[in-house]
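Enquirer: sequence unknown, structure follows:
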């Protein structure tokens, strides 16, 4: 750990110097001044605009082992006009837990991704972020889980883990919960390691622990597993149980989000998925199946 920290500090110093050099006084509404040796801002100007001490910022830029708060790093990032990937890079180099803007927390799915998962029908497809928030679904997924389109009026943002831990077992769509839910919690913890201390994550863990004693118990076990393909059994009131294989696909530009596709494991499941699709087409008009644009 110490070696990693020692290697990050010089990288942090070089990164800050390079970002400072590209911001001119005119960019931040300051006069150019005389005898300016560098093309960008001076250290004291960055410190002044960020509301921090000159000595503190100098030490930060020199890569000294000092502590930085998210508020101070955000102020420096604004002064240096860092874009979101650069801001995250600054946090990583300073070894401060990174929290993306809430509006940018992997909650907006473009038309291209929605079009891909819609085209997978009759395979079931859903987009999750690292906390199992449901960001997008296709009609086949909604057939099985009896949910409205994400973004539909009154639907709100749903979370798969929260639903599975709080639904009564008799109406939960996931069979063999005693096997599957511990694995999902262990997968969640593998993502949590990148977000320890972030308010949104801590609030989520605290809230779900309060809502479900079983989740709290599983979380306390500290088990960790990465995402991976699995065979799961689901139930639907109209067709009964069906075995499905899940496979995760990454999404460019959304590093902590994934498309999860559920394929029928056998002919029985394939026939039941077809039955659910026919049931949808029979019971609901096309307008009711449209996804509200994000």
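Expert: On my side now, so go ahead. On a predicted model such as this, the values are computed, not experimentally measured, just so you know.
Enquirer: going forward, measure contacts and count neighbours with C-alpha atoms only.
Expert: Fine.
Enquirer: thought residue 126 was touching residue 261, still the case?
Expert: Yes: counting by CA atoms under 8 Å, residue 126 is a contact partner of residue 261 at 6.7 Å.
Enquirer: quick one: residue 258 and residue 135, what's the gap?
Expert: As judged by CA to CA, to the nearest Å, residue 258 and residue 135 stand 10 Å apart.
Enquirer: neighbour count for these two, which is higher?
Expert: Between residue 258 and residue 135, counting by other CA atoms under 10 Å, residue 135 is the more crowded of the two (24 against 21).
Enquirer: look at that one and give its secondary structure.
Expert: strand (DSSP: H, G, I helix; E, B strand; the rest coil).
Enquirer: please name the nearest non-neighbouring residue to it.
Expert: Nearest non-adjacent residue to residue 135, counting by CA to CA, 6 or more residues apart in numbering: residue 127, 5.3 Å away.
Enquirer: just give me the neighbour total for that neighbour.
Expert: Quick note: residue 127 (other CA under 10 Å) scores 26 neighbours.
Enquirer: confirm it sits in a helix?
Expert: No: Residue 127 is assigned strand when assessed by three-state DSSP, not a helix.
Enquirer: that one: what's it in contact with?
Expert: Residue 127 makes contacts with 134, 135, 136, 137, 257, 258, 259, 260, as judged by CA atoms under 8 Å, 6 or more residues apart in numbering.
Enquirer: structure B:
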């Protein structure tokens, strides 16, 4: 009976010791290293966009143990008492606390679907209407532009002249091609002349802008091709979240009494 009681007592002590040991990743130089450090490191990596797979758990454990070894050595050398260390710790404390403040604000002030739709509708209104597939040739002088118009009328190819003479480095090499764009994408003088043209037409007189003299040709016209709201919803939500956060920060600055 006595042996049974002793065995039971030993088993109870062993069972009680298991959870306490399980709370530690290791014991380094007599100091326990809590297992939650592995969890914290994993969470930190996940926040940075590097989710931790089960295969990486061993690496994280090694990393946590290595940190404890290095930290103990630094403390042994008294580095945790230096002014530089204390200054860096204060900066780190501020950074973490500010990050938590902003995360808390964003959590409590999420962007709603209604806000996303309103922003998308605003975008659609500003970018709707017609799109133009235009080409242009940009030169410095009006006389040059008039001669080019005359040359095109005589049969020279607009694209060839653009490649040789256009001063616009972006479109010149592509035969003056400006790709699909709305009229609002261009300077007013350019867009006003362009929208008067129908498919295949070229300006009969040079168009002056801040960049020089343009000869414009419209190759095609279509209704603006806008992305569907669901396709751009994540980008709109992120933009609105940033705007909300910026407004929150500005409000805090305004309310603060700075002397």
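Expert: Received it, and whenever you're ready, just let me know what you need. Model, not experiment: these values are computed from the prediction.
Enquirer: how close are the two chains, by TM-score?
Expert: The TM-score (TM-score structural alignment, normalised by the length of structure 2) is 0.17; 85 aligned residues with a CA RMSD of 6.9 Å.
Enquirer: helices or strands up against the strand or helix carrying residue 218 of structure 2?
Expert: Taking DSSP states H and E as the definition, one finds residue 218 of structure 2 inside strand 212-223. Packed against strand 212-223 of structure 2, as judged by 3 or more CA pairs under 8 Å, 6 or more residues apart in numbering; DSSP states H and E, are the following elements: strand 130-139, helix 142-153, helix 188-194, strand 207-209.
Enquirer: now the ones you listed in CSV, with mean neighbour count and distance to residue 162 of structure 2?
Expert: Shown next, in CSV, are those (neighbours: other CA atoms under 10 Å; distance: least, CA to CA, whole Å):
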stretch, mean neighbour count, distance to residue 162 of structure 2
strand 130-139, 23, 5
helix 142-153, 16, 9
helix 188-194, 17, 17
strand 207-209, 17, 15
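Enquirer: which one of these lies closest to residue 119 of structure 2?
Expert: When these are ranked by proximity to residue 119 of structure 2, the top entry is strand 130-139, at 20.4 Å, counting by CA to CA.
Enquirer: quick one: that closest one to strand 212-223, angle?
Expert: Angle, strand 130-139 of structure 2 to strand 212-223, by axes from the mean of the first three to the mean of the last three CA atoms, to 10 degrees: 160 degrees.
Enquirer: I'd say residue 230 of structure 1 and residue 243 touch.
Expert: No: with contact defined as CA under 8 Å, residue 230 of structure 1 does not reach residue 243; the gap is 10.2 Å.
Enquirer: pick out whichever of those two has more residues nearby.
Expert: A direct count of neighbours by other CA under 10 Å for residue 230 of structure 1 and residue 243 places residue 243 higher, at 20 against 13.
Enquirer: how far does the strand holding residue 218 of structure 2 sit from its chain's centre?
Expert: Distance of strand 212-223 of structure 2 from its chain centroid, counting by CA atoms, centre = their mean, to the nearest Å, is 33 Å.
Enquirer: ok, now stretch 218-235 of structure 2?
Expert: Distance of stretch 218-235 of structure 2 from its chain centroid, counting by CA atoms, centre = their mean, is 21 Å.
Enquirer: now that stretch: buried residues?
Expert: For stretch 218-235 of structure 2, a neighbour-count test (16 or more other CA atoms under 10 Å) marks 218, 219, 221, 224, 233 as buried.
Enquirer: any chance of the residues you listed in a markdown table, plus distance to residue 254 of structure 2?
Expert: Converted to a markdown table, the buried residues of stretch 218-235 of structure 2 look like this (distance: CA to CA, whole Å):
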| residue | distance to residue 254 of structure 2 |
| --- | --- |
| 218 | 51 |
| 219 | 52 |
| 221 | 49 |
| 224 | 42 |
| 233 | 31 |
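Enquirer: return the member of those residues nearest to residue 18 of structure 2.
Expert: residue 233 (50.1 Å).
Enquirer: please identify the helix or strand for that closest one.
Expert: Per DSSP H and E: helix 229-255 holds residue 233 of structure 2.
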